[in-house]
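> Sequence first, then the predicted structure, then my questions.
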Amino acid sequence: MDKKMTRAQAGQRGGEKTAQTHGKNFYEEIGHKGGEKTAQTHDKNFYKENGQKGGQKTAQTHGRDFYEENGQKGGEKTAQTHDKEFYSQIGRKGGKNSHKNG
């Protein structure tokens, strides 16, 4: 009996073998190269559209708790890396924008 492997199966097998023989740095390096190449061949709209698609998909698959948790983490990290002046500036900007829209 001749059992041929599908293209997908062959790709998966090759990927598993590569993962066994290459470390994290290998994947970081090829990811960086791919990102540079993509940046050379695509404009801002490409990234904007992909970001919107990803955001819509995330919104469909994650609930409110997911966003609250991420917002909390982001706020904590920002508090560690920014001073009072930063918060003062963004507060003024927010006040100006709400005045324009209100």
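Done, it's in. Numbers count the residues shown, from 1 in each chain.

> drop to CA atoms for contacts and neighbour counts, all remaining ones
Fine.

> ok, which stretches of this structure are helices?
Taking DSSP state H as the test, the helices found in the chain are 7-21, 24-41, 44-61, 64-81, 84-101.

> count of residues packed around residue 71?
Residues within reach of residue 71, counting by other CA atoms under 10 Å, total 12.

> no no, residue 32
Quick note: residue 32 (other CA under 10 Å) scores 12 neighbours.

> Use this one as the comparison:
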Amino acid sequence: MAEQDKMSREEAGQKGGNKTAREHGKEHFEDIGEKGGNKTSREHGKEFYEDIGEKGGNASNNNN
């Protein structure tokens, strides 16, 4: 394969992501997201989300 024909890591990731999206659909990603959110909630608890919300709120206020 010639040097100019090589795919960047970003391009390869995008290509793989597009293929996965075509093969599995929106529900697949929703299921993964829900499982990840539930696990994070069990492991970190309410305070974790409060901290994230506060940081996001502060960032939004700083951008105005």
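Structure's in. What do you need? Because the structure is predicted, anything quoted here is derived from the model rather than measured.

> follow-up on the earlier one: now tabulate the helices of structure 1 in JSON lines and tack on distance to residue 1 of structure 1.
Compiled in JSON lines, these are given as follows (distance: least, CA to CA, whole Å):
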{"stretch": "helix 7-21", "distance to residue 1 of structure 1": "18"}
{"stretch": "helix 24-41", "distance to residue 1 of structure 1": "37"}
{"stretch": "helix 44-61", "distance to residue 1 of structure 1": "43"}
{"stretch": "helix 64-81", "distance to residue 1 of structure 1": "50"}
{"stretch": "helix 84-101", "distance to residue 1 of structure 1": "69"}
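
> Could you check which residue of structure 1 pairs with residue 54 of structure 2?
Alignment note: residue 54 of structure 2 maps to residue 52 in structure 1; criterion TM-score structural alignment.

> okay, now its match: neighbour count?
Neighbours of residue 52 of structure 1 under the rule other CA under 10 Å: 11.

> And it, how close does it get to residue 45 of structure 1?
The spacing between residue 52 of structure 1 and residue 45 of structure 1, counted by CA to CA, to the nearest Å, is 10 Å.

> So which residue is smack in the middle of structure 2?
residue 33 (8.3 Å; CA atoms, centre = their mean).

> ok, now how distant is the alignment partner in structure 1 of that residue from residue 96 of structure 1?
Under the alignment (TM-score structural alignment), residue 33 of structure 2 pairs with residue 31 of structure 1. Per CA to CA, residue 31 of structure 1 is found 40 Å from residue 96 of structure 1.

> Brilliant, that's me finished.
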